[in-house]
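Student: my questions are about this predicted structure, shown below with the sequence.
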Amino acid sequence: MEKDLFAGLKVIDCASYIAAPAAATVLSDFGADVVKIESPGEGDTYRNLYQAPGYPVSPHNYPWMLENRNKRGIALDLKSSDGIAVLHRLVDQADVFITNMPLPVRRRLGIRYEDLGPRNPRMIYASFTAYGETGAEAEKTGFDSTAYWARSGLMDNVKPSSDAPPARSLPGMGDHPSAMALYGAIVTALYRRDRSGKGGQVTSSLIANGLWANGVYVQAQLCHANVIPRPPRDQLPNACTNMYRSRDGRWLTLSVLNEARQFEPLLAALGRRDILDDPRFATLELRRANSRALIAVFDDTFAGRDLAEWRRRLDAEGITFGVTGTLDDIDDDQQMRDAGALVPYGDSDMLTVNSPFEVDGLTKVATRPAPALGEHSDEILCELGYSADDIARLRASKAVS
């Protein structure tokens, strides 16, 4: 079988936090040589995020492990002339340069596309921003919680009812899907380079990805549709696409879209064929008109059995449903392992989250631990042609650490 599709592809990760570095991680999963650039001293501030108040407490730096596996690290002061000179050597040999630094910072450091692109016309310059490359807000900073989740309407649209507070997002909830968009842009540009020999710039942003994620409702608004505020769960217009709580306190979501074919099997799974004799629920139209009453009946029914029994009964009738998973469930979820969604992390007994697609005939690289700060500085400098004396001088000047 083919292995390491991107072997020999040189990628510079000159980015921080999640979306842009995660795109580089996906490239590394398929064999790309990714060099992570951090500033000397404290390094990427993302290294410390797991210690922030409210984050899960662990002796392991789990965000850093996930976003920066497989990469080599160099600590480089891009504010110094020596540091920029090292970056230029990296760029001269690179296939891909990835950054999400704010546009004013790129301008000050001289690492914009117009600064680096002419040095290597075959290089793909992948730029990720919060609000896009143009317009009055192009230079604003943002995170997925602000630009992807809040600005796009997702935060408002997924709250449990119209009068509820906005729904808070989880760390990286918008960054990881956005990383896949940036990865797709990079690979598209590499395909174009194979045909034309030319590199170029690709861009993506949190706001664009947030709108794409909320695309159905956003398009409805653009078509001047009447968007109905979300009612409470017990007032939804369709009892067959609602959430219900089992006797042991677990929630599951029904997704019965073809009621003409599946309503009777659903009632069989629930052990409630008697509902067919209730004139309030005899037709689809009546079930919609009396949805609150049917939801109340289903609430009482689901409260009578534990989740494990409901899973067995619904599966037996071919009913589509989903369990509201908890983090505690993941340790025992064999399907996640069987599907390759969770894979071993390095030589440890831990697992990590795999990038979310596979290609027939290709094998992803075995995961390697994320780099310590400047772990591969000397190794990378040697590959760039620096001598031992040169490296000592760069270290003495603090351009490299």
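Tutor: Everything's here; your move.
Student: make it CA atoms for all contacts and neighbour counts henceforth
Tutor: Noted.
Student: distance of the residue lying closest to residue 119 once chain neighbours are set aside relative to residue 184?
Tutor: The shortest distance from residue 119 to any non-neighbouring residue, by Cα to Cα, 6 or more residues apart in numbering, is to residue 92 (6.2 Å). Residue 92 sits 23 Å away from residue 184, going by Cα to Cα, to the nearest Å.
Student: settle it for me: which of these two has more neighbours?
Tutor: residue 92 (18 against 15; other Cα atoms under 10 Å).
Student: in the chain, which residue is most central in space?
Tutor: residue 176 (1.3 Å; Cα atoms, centre = their mean).
Student: thinking again about what came up before, quick one: what helix or strand has the residue nearest to residue 119 in it?
Tutor: helix 81-93 (DSSP states H and E).
Student: any idea how far residue 237 is from the nearest residue to the residue nearest to the centre of the chain once chain neighbours are set aside?
Tutor: Distances taken as Cα to Cα, 6+ apart place residue 19 nearest to residue 176, at 5.8 Å, with adjacent residues excluded. Residue 19 is 37 Å from residue 237, where distance means Cα to Cα.
Student: give me the more crowded residue out of those two.
Tutor: Here residue 19 and residue 237 are compared on neighbour count by other Cα under 10 Å; more neighbours surround residue 19, at 32 against 17.
Student: what's the local residue count around residue 77?
Tutor: Counted by other Cα under 10 Å, the residues lying close to residue 77 total 23.
Student: same check on residue 161?
Tutor: So residue 161, with other Cα under 10 Å, has 17 neighbours.
Student: now the one 3 residues further on
Tutor: The local packing of residue 164 (other Cα under 10 Å) involves 12 other residues.
Student: now do the one 10 residues further on
Tutor: A count of nearby residues for residue 174, using other Cα under 10 Å, gives 24.
Student: what's the answer for the one 5 residues further on, then?
Tutor: Number of residues near residue 179 (other Cα under 10 Å) recorded here: 26.
Student: now it: how far from residue 218?
Tutor: From residue 179 to residue 218 the distance is 21 Å (Cα to Cα).
Student: cool, residue 34 as well?
Tutor: On the measure of Cα to Cα, residue 34 and residue 218 end up 36 Å apart.
Student: more neighbours: the two, which one.
Tutor: residue 34 (26 against 18).
Student: mind checking the SS state of the more buried one?
Tutor: strand (DSSP: H, G, I helix; E, B strand; the rest coil).
Student: that one touches residue 12, doesn't it?
Tutor: Yes - between residue 34 and residue 12 a contact is recorded at 5.8 Å, counting by Cα atoms under 8 Å.
Student: which stretches of the stretch 151-300 of the chain form strands?
Tutor: Residue ranges of the strands in the stretch 151-300 of the chain, as given by DSSP state E, counting those that start in this stretch, are 200-205, 243-245, 251-254.
Student: got another one to weigh against that:
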Amino acid sequence: MNTEQTPSPVLDGIKVVEVAAWTFVPTAGAVLADWGADVIKVEHPETGDPQRALISSGVVAGAGSVNHFVEQPNRGKRSVGIDMRTPEGLEVLMRLVETADVFITNMLPSSRKKLGIDVDAVQARNPKIIYARGSGYGPQGDEADRGAYDLAAYWSRGGIADGYTGIGAEYPPAQRPAFGDLFGGFAIASGVAAALFKRERTGEPSVVDVSLLHLAMWQVSTDIVGAGVTGSAIPKFDLADMPNPVANIFRTGDDRHVSFVLLQADRFWEGFCTRIGRPDMVADERFNGMGPRFVNRAECIAEIRGEFAKHPLEHWEKAFADFDGVWDVVKTPVELHSDPAAIANGYLPQIDSGNGDTFALVDSPVQFDLRPNAKTRAPEHGEHTELALVEAGYDWDEIAELKKTGAIR
């Protein structure tokens, strides 16, 4: 695939104003920018998005000049420094709103009301604007004004952590950084795209809502729906006791892991056993059908584990190279940078850092016309303030005066 092609601008001509911080809602802005929208990220003139300080403060590890915690959810945007707490700054924001198609935010309802950027205020300045909100617990109910991060509202409250807590484990597993936020931002962008389509058809704008709690419930909806139907929790199984022994993960002799998803296990059983060097297991009455394998699953899994432990990953990759059943290697983030499918499909586009080198971003997960989306780095804090204000109709004298008052950066 030629990853040098110009991205397909499916949202070309759409302007988005983003008043949001951290990863959840900014990711929505990044996806919309990937798809061709002009996304203006509004940041406080002095502090900016607090995520900018994570690496510089040493809270998370970084390398060189690239702040990956900022780049992934903010690529392709323009940054404008505005102090919305001042009347002058709020008016600047509203001037931008007047020319925008979409307004996205993750500020709490009470804060939006206090600042004068709630739905009514924004749509009063632009009746056709789509207003998208990201929240922890939804826009209604007693917890609508409660702050949240994905570890709390998504991973913990929404059932994800419980679903991945092993049998007898003392603690749930740790969540990876921004695990729910990144999924949530994509959900918001998808909702905005649907709202733009509706507005194109009917002329009517929408208010789009996505909450971290709802996202998690969607992710484990099979468990939640099943629990509602049966009245009890869906059974859990650890890898040594999986109902289908060959829908499982096995450790190789060099401490790598290979996953198999042989849902039609009888169809693939003979070929699987042959490749692990155990053709005797095909006719073994304990294992010669899905029923017997379920009853004797612990013994079956133990036998398979023993075989996989005899050889390194390279051996198993060759052994199963022509196998028709679904299987794959458990890979690390470092390995994914050289993954042939990721490279062929442009899933890791190279971005110019602006400092003479390049780095890879993960592209947003919908492509158009076989082209990658992400193309430019995240903006520096307040990098585009003057340009955006000129576009909004301000002259240079007005911009200079706004800078003097501290309303803009």
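Tutor: Right, received. Where do you want to start? Please read these numbers as outputs of a predicted model, since none were measured by experiment.
Student: residue 220 of structure 1 against residue 211, yeah?
Tutor: No - using Cα under 8 Å, residue 220 of structure 1 makes no contact with residue 211, being 12.0 Å away.
Student: of the two, who's got more company?
Tutor: residue 211 (20 against 12).
Student: so who does the alignment partner in structure 2 of that one touch?
Tutor: Aligned by TM-score structural alignment, residue 211 of structure 1 pairs with residue 217 of structure 2. Applying Cα atoms under 8 Å, 6 or more residues apart in numbering, we find residue 217 of structure 2 in contact with 158-160, 224.
Student: at 10 Å what do you get?
Tutor: Residues in contact with residue 217 of structure 2 (Cα atoms under 10 Å, 6 or more residues apart in numbering) are 154-155, 157-160, 223-225.
Student: out of those residues, which comes closest to residue 366 of structure 2?
Tutor: residue 154 (22.9 Å; Cα to Cα).
Student: which stretch of structure 2 lines up against the longest helix along structure 1?
Tutor: Using DSSP state H, we find that the single longest helix of structure 1 is helix 175-196. The alignment of helix 175-196 of structure 1 onto structure 2 (TM-score structural alignment) spans residues 181-202.
Student: sorry, back to before: quick one: contacts for the counterpart of the residue nearest to residue 176 of structure 1 in structure 2?
Tutor: Residue pairing (TM-score structural alignment): residue 19 of structure 1 is matched to residue 24 of structure 2. When contacts are counted by Cα under 10 Å, 6+ apart, residue 24 of structure 2 touches 73, 105-106, 134-136, 149-150, 178-188, 211-212.
Student: mark which of these are buried, thanks.
Tutor: Using 16 or more other Cα atoms under 10 Å as the burial test, the contacts of residue 24 of structure 2 include 73, 105-106, 134-136, 149-150, 178, 180-188, 211-212 as buried.
Student: picking up where we left off before, want to throw the contacts of residue 217 of structure 2 into TSV with distance to residue 313 of structure 2?
Tutor: Listed next are those as TSV, based on distance: Cα to Cα, whole Å:
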residue	distance to residue 313 of structure 2
154	35
155	32
157	38
158	36
159	34
160	30
223	33
224	37
225	38
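Student: can I get the buried part of the residues you listed as one PyMOL selection?
Tutor: Only the buried entries of these go into this PyMOL selection, using 16+ other Cα under 10 Å:
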select buried, resi 154+155+157+158+159+160+223+224
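Student: ends of stretch 27-45 of structure 1, what's the gap?
Tutor: 22 Å.
Student: what about that stretch, distance to the chain center?
Tutor: 18 Å (Cα atoms, centre = their mean, to the nearest Å).
Student: and if you look at stretch 340-356 of structure 2?
Tutor: 18 Å.
Student: now swap in stretch 282-289 of structure 1 and tell me
Tutor: For stretch 282-289 of structure 1, the distance to the chain centre is 40 Å (Cα atoms, centre = their mean).
Student: okay, buried residues for that stretch please.
Tutor: 287-288.
Student: can you check which part of structure 2 it sits on?
Tutor: The alignment places stretch 282-289 of structure 1 over residues 288-295 of structure 2 (TM-score structural alignment).
Student: list the contacts of the matching stretch.
Tutor: With Cα under 10 Å, 6+ apart as the test, stretch 288-295 of structure 2 has contacts from 241-246, 263-267, 269-270, 281-287, 296-297, 299-301.
Student: at 8 Å instead, please
Tutor: Counting by Cα under 8 Å, 6+ apart, 243-245, 265-266, 281-282, 285-287, 300 sit against stretch 288-295 of structure 2.
Student: before we move on, what about stretch 399-409 of structure 2?
Tutor: 45-46, 80-84, 86, 88-89, 382, 385-386, 389.
Student: and if we set it to 6 Å?
Tutor: 45, 81-83, 88-89 (Cα atoms under 6 Å, 6 or more residues apart in numbering).
Student: out of those residues, which is nearest to residue 341 of structure 2?
Tutor: residue 81 (39.5 Å).
Student: number of nearby residues for the closest one?
Tutor: 26.
Student: what does the one 10 residues further on give?
Tutor: Using other Cα under 10 Å, residue 91 of structure 2 has 14 neighbouring residues.
Student: residue in structure 1 paired with it?
Tutor: Residue 91 of structure 2 maps onto residue 85 in structure 1, by TM-score structural alignment.
Student: what about stretch 127-144 of structure 1, start to end distance?
Tutor: Stretch 127-144 of structure 1: ends 16 Å apart by Cα to Cα.
Student: state the span of structure 2 onto which it is aligned.
Tutor: Going by TM-score structural alignment: stretch 127-144 of structure 1 matches residues 133-150.
Student: residues making contact with that stretch?
Tutor: 104-106, 108-109, 153, 180, 209-213.
Student: over to stretch 192-204 of structure 1?
Tutor: 121-128, 182.
Student: ok, of the residues you listed, which come out buried?
Tutor: 122-128, 182.
Student: residue 313 of structure 1 -> structure 2?
Tutor: Alignment note: residue 313 of structure 1 maps to residue 319 in structure 2; criterion TM-score structural alignment.
Student: which residues of the stretch 101-250 of structure 1 fall in helices?
Tutor: Listed in chain order, the helices of the stretch 101-250 of structure 1 (DSSP state H, counting those that start in this stretch) span 103-109, 113-116, 154-157, 175-196, 206-213, 215-222.
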